[in-house]
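**Student:** my questions concern the predicted model and sequence given below.
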Amino acid sequence: GTPQSKTSDGADLTFLVAATEALLPHLASGAVVVGKSTVPVGTVDMLQGVLAGRPDVQLGWNPEFLRQGTAVKDSLVPDRLVYGVAGGRAAAFNPRTGAPRAVTAALDAVYEPLLNAGIPRLVCNFATAELIKSAANAYLATKVSFINAISELCDASGADVAELSEAMGMDPRIGSRYMHAGLGFGGGCLPKDIRSLRSQAAALGVDPVNHWMGVVDAINIRQRTRTVSLAAELCGGGLCGRAVTVLGASFKPETDDIRDSPALDVAARLAAAGAHVTVTDPKAVNHAWLRYPQLRFEASTPRALEGAELVLLLTEWDEYRRFSPALAGGLVRRRVILDARNVLDAAAWQAEGWVVRCLGTNAGAGAGVTEAGLTGMRNS
């Protein structure tokens, strides 16, 4: 994807421009060049300037909709195909417009098996193609931040966000996907895409989108702050000197990607508050320590749990969902867990003597935990 600028919320197009310039000497007459990165509106117009010396070269935009951990499947069985061409749909099928027709024909040839399988195709103008991916990610991020904001309301009111989101998801107008409350989103796409969209909106004077994306981003970051505050609460009010184990380092399961990882951000905040933090993860340990040298990393989950006074589940790997609460209870010093992804069977863990705290649910027995309240939950 296109990286975020180091000095602003906008996109850094340096590499994209350099790649386009590097292509120029190698392009045959009549070549079709197609971009796939998520880019701000106006990027294709700018690249056409780079290609101005080659009027025979045709430019198109074909945004990808790949998810981390399922990219191969998303490539082979996409939800839709989007072609951005000069002049949009009308030009693409007008026999008098050569360039748009050439781009459309080239992409149809590439995607022939998918088109024959019934995958829908949308042909649009450049601005629409540039905006589609950012708008899609912004909507998904909005759903996540919405249910996370509601989870805080549930905590304050005594409602259960898991039951609430289940009921909401039964409404076909809403759906259940991206409606699971928890620590929030991270990774290399959603955070930078909503910030890029915000930057574009600000530049174009569209204040509602600028403000809206700012709120979505702020709610997402607030979930991390809430998690650290709850961790301190579960340690009697302070984290200094506490042995804390964090389950998960990658930004989501089934990947080793730690870009803007909510789990590692929370772990770093816990360490900054004075906790002795051990992080474990099935895939990300071998390189996460390079980015977070202040944290201790342990590949083995049982070893990571040894002596813990508080456990936080921050990335919802299946192995953590399935981990035996009885086994875990024999390893830790205090049977207290903060499930910031709301994925554990809280009743099963409580049956083994654990204090369980979730975000936005009444699973737990977590709020207001004191040292006295933990008597009998320590292991000798």
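**Tutor:** Arrived safely, thanks for sending.

**Student:** every contact and neighbour count from this point should use C-alpha atoms.
**Tutor:** Noted.

**Student:** residues contacting L359?
**Tutor:** Neighbour list for L359: S151, E152, D155, A181, G182, D339, A340, R341, N342 [criterion: C-alpha atoms under 8 Å, 6 or more residues apart in numbering].

**Student:** separation between G205 and V41?
**Tutor:** According to C-alpha to C-alpha, to the nearest Å, G205 stands 14 Å off from V41.

**Student:** neighbour count for these two, which is higher?
**Tutor:** Neighbour tally, G205 and V41, criterion other C-alpha atoms under 10 Å: the higher count belongs to V41, 19 against 11.

**Student:** what sits against the more buried one?
**Tutor:** Neighbouring residues of V41 by C-alpha under 8 Å, 6+ apart: F126, A127, E130, L131, Q200.

**Student:** put this next to the previous one:
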Amino acid sequence: MAPKLTVIGTGYLGATHAAAMAELGFEVLALDVVPEKIELLTAGRVPMYEPGLEELLAKHVAGIEGSTGRLRFTMDYAEVAEFGDVHFVCVNTPQKHGEYGCDMSFVDAAMESLGKHLTRPALVVGKSTVPVGSADRLAARLAELAPAGEGVELAWNPEFLREGFAVQDTLHPDRIVVGVRGERAEALLREVYATPVAEGTPFVVTDYPTSELVKTAANSFLATKISFINAMAEICEAAGGDVAKLAEAIGYDERIGAKFLRAGVGFGGGCLPKDIRAFMARAGELGVDQALTFLREVDSINMRQRGQAVELAREACGGDFLGKRIGVLGAAFKPDSDDVRDSPALNVAGQIHLQGGQVTVYDPKGMANARRVFPTLGYAESALEAVRGADVVLHLTEWREFRELDAAELGRVVSRRQLIDGRNALDGSVWRAAGWTYRAMGRPRA
């Protein structure tokens, strides 16, 4: 008989994992402590935008006509403990307020609430991104809490989801990493992930510390690559080079690769910034802070890019934002997402607004979240309306919709045809042909 699965936490990670496990054929019970989330999910709806997730939920949520009924939701930890053989903990681990370190309060609370109800053998699987050393501590705590004692095991199984591709990444991951202490835990996880493993997904078995380090190491490497090409954009800007051609040339080297070599306003979102900061903080606690000193510069370069985008806009406005209209294309931190957490686009828009510019923003999916974070900005229902009367237009989130815009049509409604491509993703020759002044960081002016 297949194990029954539970998912603790139904945010971006948890909701996706729960729906994907139901798709793989398992009976799943998911828990959250927020009633509004449970109401939405029980109706087959999601509290965030993620392509394909709502359709997957509707296919499996119990009570929806035509569904398999394999996925249900609850707020009761006792029900979860009674139901499940494998419990996935998918709660948030944000950055501590005013510190670099990771806030483990949600993970700790979930383990405490679940552990005391575990009266029979079970496997608890952490998926949240946590500081190295957390699994050892949590395993000891579960052993103290659980009535089933040694019958309750802990494993760590980090997630590698990309927002916008989360469903695909869960059903067809590029690797599965499990940190375990015993053969039973490994066997159970091999059973859970049998379908992707059969498709050829590598299954990497390791110890607790290594499994905890994989996600933060991967994110640190990606962040470093992004900040490297942005540093090269600064050099190209000063020297008159073309960072796009530079990236193309070095990207052909298979040791380097072309991905994540597009210069622009940098990375953001709920993972990369807080993960590299938490990694630095944990390294300091372990007494090896010098090993990650370079990440401070990675973070610094990334944040500097936002200020440089503001300066390009100021230059286009003649040195002063007062009385100027600025159209901003993009609010989400990346395309195919409504996530505006630590969004470079919204940060740049906000900085210009606070310096006197009349800013109007449009984003295909991120408008509602952007309004909650920065209600004093102007918002429009289309790209055309966002740029109407603008002295300068900033492209800050690389949505496909923006790549397909008609440069001539937009040119007819702006005050001045000035475009700053903060993502180096638009075809400058097309915009220049339509009479626009096209600027991008690290690119020739003509």
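**Tutor:** Perfect, I can see it now. Just so it is clear, the model here is predicted, and its values are computed rather than measured.

**Student:** tell me how the two chains score on TM-score.
**Tutor:** After superposition, the two chains reach a TM-score of 0.90 (TM-score structural alignment, normalised by the length of structure 1), with 351 aligned residues with a C-alpha RMSD of 1.1 Å.

**Student:** which one among the contacts of L359 of structure 1 gets closest to A272 of structure 1?
**Tutor:** Nearest to A272 of structure 1 among those is A340, at 19.1 Å by C-alpha to C-alpha.

**Student:** what lines up with that closest one in structure 2?
**Tutor:** In structure 2, the residue paired with A340 of structure 1 is G422, using TM-score structural alignment.

**Student:** okay, now that match: neighbour count?
**Tutor:** Neighbours of G422 of structure 2 under the rule other C-alpha under 10 Å: 29.

**Student:** that one contacts A233, doesn't it?
**Tutor:** No. Applying C-alpha atoms under 8 Å as the test, G422 of structure 2 and A233 come out as separate, 11.6 Å apart.

**Student:** can you tell me the helix or strand for the aligned partner of L270 of structure 1 in structure 2?
**Tutor:** In structure 2, the residue matched to L270 of structure 1 (TM-score structural alignment) is I352. Assessed by DSSP states H and E, I352 of structure 2 sits inside helix 344-354.

**Student:** before we move on, what about I337 of structure 1?
**Tutor:** Under the criterion of DSSP H and E, I337 of structure 1 resides in strand 336-339.

**Student:** how close does that strand sit to structure 2?
**Tutor:** Compared with structure 2 after fitting, strand 336-339 of structure 1 deviates on average by 0.5 Å (mean C-alpha distance after the TM-score superposition for structure 1).

**Student:** buried ones in the helix or strand that that strand is followed by, by neighbour count?
**Tutor:** Counting by DSSP H and E, the next helix or strand C-terminal to strand 336-339 of structure 1 is helix 346-351. Neighbour counts over helix 346-351 of structure 1 (16 or more other C-alpha atoms under 10 Å) mark A346, W349, Q350 as buried.

**Student:** average offset of helix 346-351 of structure 1 relative to structure 2?
**Tutor:** In this overlay with structure 2, the average offset of helix 346-351 of structure 1 from its partner residues is 0.9 Å by mean C-alpha distance after the TM-score superposition for structure 1.

**Student:** could you say what helices and strands that helix packs with?
**Tutor:** With contacts defined as 3 or more C-alpha pairs under 8 Å, 6 or more residues apart in numbering; DSSP states H and E, helix 346-351 of structure 1 has these neighbours: helix 325-329, strand 355-358.

**Student:** make CSV from these and add distance to G84 of structure 1 and mean neighbour count to it.
**Tutor:** As requested, these are exported to CSV (distance: least, C-alpha to C-alpha, whole Å; neighbours: other C-alpha atoms under 10 Å):
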stretch, distance to G84 of structure 1, mean neighbour count
helix 325-329, 52, 18
strand 355-358, 44, 26
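
**Student:** of all these, which lies closest to L164 of structure 1?
**Tutor:** Among those, strand 355-358 sits nearest to L164 of structure 1 (C-alpha to C-alpha), with 14.5 Å.

**Student:** got a list of what D260 of structure 1 touches?
**Tutor:** Taking C-alpha under 8 Å, 6+ apart, we find D260 of structure 1 in contact with G186, G187, G188, P191, F251.

**Student:** hang on, the earlier thing: beyond the helix holding I352 of structure 2, next helix or strand please.
**Tutor:** Remark: after helix 344-354 of structure 2, the chain's next helix or strand is strand 358-362, criterion DSSP H and E.

**Student:** by how many degrees do that following strand and helix 344-354 diverge?
**Tutor:** Interaxial angle, strand 358-362 of structure 2 versus helix 344-354 (axes from the mean of the first three to the mean of the last three C-alpha atoms, to 10 degrees): 160 degrees.

**Student:** and stretch 134-142 of structure 1, which stretch of structure 2?
**Tutor:** Alignment of stretch 134-142 of structure 1 against structure 2: residues 216-224, by TM-score structural alignment.

**Student:** mean shift of the matching stretch relative to structure 1?
**Tutor:** When structure 1 is superposed, stretch 216-224 of structure 2 averages 0.3 Å from its matched positions, counting by mean C-alpha distance after the TM-score superposition for structure 1.

**Student:** tell me how far that stretch lies from the chain's centre.
**Tutor:** Here the centre of stretch 216-224 of structure 2 is set off from its chain's centre by 13 Å, with C-alpha atoms, centre = their mean, to the nearest Å.
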